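sequence first, predicted coordinates after that:
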Amino acid sequence: MMSDNIESLVEECQFTAVRSSGSGGQNVNKVASKVTLSFDVNTSEILTETEKQRIFEKLANRINKNGVLQVSSDSERTQWLNKKAVTLKFILLIRQALKTERKRIATKPSFQSVQKRLDDKKRQSEKKRLRSSGFDI
């Protein structure tokens, strides 16, 4: 997914501001500085069906039963800064969810590592055999 597509995804989001419980002193009681971003994954026109499916799988704990991804920020004192912060969080989440993981290529252990393991096993078994009753030294 290209970065310009993510910018247009942000345009599909809805922002709501509510009163925050974070820092800000007495100002917290008067100003709605906490920003919540809501993104309806199902109705997105930019995402393909496979991308939507991947988002549902990777971000299942953040998506409600209506298919809406919600991200909020109340770390900053102003609504504008919280909107920037929540947008950045959203972009990072979507990038992470859409990143394809490379398949792991199975490899065999080297001959030397196998030999070392077998030698260690022999040494350990010899040690235990000597400890057992009947072989008092």
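It's in.

alpha carbons only for contacts and neighbour counts from here, please
Will do.

any chance you could map the strands in the protein?
Secondary structure of the chain (DSSP state E): strands located at 14-18, 34-40, 68-73.

how far is the second one from where the chain is centred?
Averaging C-alpha positions (CA atoms, centre = their mean, to the nearest Å) puts strand 34-40 18 Å from its chain's average.

what does the first one give?
Averaging C-alpha positions (CA atoms, centre = their mean) puts strand 14-18 23 Å from its chain's average.

same check, this time on the last one
Relative to the centre of its chain, strand 68-73 is centred 14 Å away, using CA atoms, centre = their mean.

can you check stretch 117-124 too?
With CA atoms, centre = their mean, you get 41 Å for stretch 117-124.

can you check stretch 126-136 too?
With CA atoms, centre = their mean, you get 52 Å for stretch 126-136.

just the strands of the chain: most buried one?
strand 34-40 (a mean of 22; mean count of other CA atoms under 10 Å).

and for Ile91, nearest residue in space, chain neighbours not counted?
Nearest residue to Ile91, sequence neighbours excluded (CA to CA, 6 or more residues apart in numbering): Ile6, at 6.7 Å.

this is the other structure I want to compare:
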Amino acid sequence: MVEATPNIRIPETELTERFVRSSGPGGQNVNKVATAVQLRFDVRRSPSLPPDVRERLLTLAAPRINRHGELVIDARRYRSLERNREDARARLARWIARAARPPKRRKPTRPSRAAKRRRLESKKSRGRTKKLRKPPTE
């Protein structure tokens, strides 16, 4: 069970793990032992995710989601299979926790009178500078 937030828990049945050979350091083990973990989580069909969190997760993690709607997390940071497995699950929990936070609403603002005045002054100043570059007309 992966606990992403106090309200969102992903059961083991929704996760698919595949163990593959990892590149990098590991001595003789690197060519024999499959320690890297490929964790797959079907975002589109998961009953554990509320609809709003699902939509945000699909947007946030878009580069990591394949055409079948699965979020693929590749964990090969450690030499041990168990630590890579924990790392993949922790990363999944972080993705879901990020998607669970609703975005802040934008408060519409207006530029102040002084800001408008400064903008217009800088435009006039810029125009004067450009006018001075032109050759004199008769």
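It's in. Remember, predicted model here, so these are calculated numbers, not experimental data.

a markdown table for the strands of structure 1, including distance to Gln26 of structure 1?
Formatted as a markdown table, the strands of structure 1 follow (distance: least, CA to CA, whole Å):
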| stretch | distance to Gln26 of structure 1 |
| --- | --- |
| strand 14-18 | 15 |
| strand 34-40 | 15 |
| strand 68-73 | 19 |
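
can you say which of those strands is nearest to Val86 of structure 1?
For Val86 of structure 1, the closest of these is strand 68-73, at 5.4 Å, according to CA to CA.

run through who's touching the closest one.
Residues from elsewhere that reach strand 68-73 of structure 1 (CA atoms under 8 Å, 6 or more residues apart in numbering): 34-42, 62-64, 82-83, 85-86, 89-90.

what's the answer for stretch 87-98 of structure 1, then?
Applying CA under 8 Å, 6+ apart, the contact partners of stretch 87-98 of structure 1 are 1, 6, 10, 37, 51, 54-55, 58-59, 71.

now a ChimeraX select for only the buried ones of those.
Per 16 or more other CA atoms under 10 Å, the buried members of those correspond to this ChimeraX selection:
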select :6,10,37,51,54,55,71
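
nearest to Ser133 of structure 1, of the contacts of stretch 87-98 of structure 1?
Nearest to Ser133 of structure 1 among the contacts of stretch 87-98 of structure 1, counting by CA to CA, is Lys58 at 56.7 Å.

counterpart of the closest one in structure 2?
Aligned counterpart of Lys58 of structure 1 in structure 2: Leu60 (TM-score structural alignment).

show me what contacts that match?
Ala99.

what distance do you get for it to Ala97 of structure 2?
The gap separating Leu60 of structure 2 from Ala97 of structure 2 is 11 Å, by CA to CA, to the nearest Å.

ok, now Lys123 of structure 2?
Distance, Lys123 of structure 2 to Ala97 of structure 2, by CA to CA: 46 Å.

neighbour count winner among those two?
Ala97 (17 against 12; other CA atoms under 10 Å).

distance of that one from Ala90 of structure 2?
Distance from Ala97 of structure 2 to Ala90 of structure 2, counting by CA to CA: 10 Å.

give the aligned equivalent of Ala97 of structure 1 in structure 2.
Applying TM-score structural alignment, one finds that Ala97 of structure 1 aligns to Ala99 in structure 2.

skip the chain neighbours and tell me the closest residue to the equivalent of Phe19 of structure 2 over in structure 1.
Matched by TM-score structural alignment, Phe19 of structure 2 corresponds to Ala17 in structure 1. Residue nearest to Ala17 of structure 1 in three dimensions, not counting chain neighbours: Val35, with 4.5 Å by CA to CA, 6+ apart.

mind checking what the one you found lines up with in structure 2?
Match for Val35 of structure 1 (TM-score structural alignment): Val37.

which residues touch its match?
Taking CA under 8 Å, 6+ apart, we find Val37 of structure 2 in contact with 17-20, 74-76, 81, 84-85, 88.

go with 6 Å
Val37 of structure 2 makes contact with 18-19, 74-75, 85 under the criterion CA atoms under 6 Å, 6 or more residues apart in numbering.
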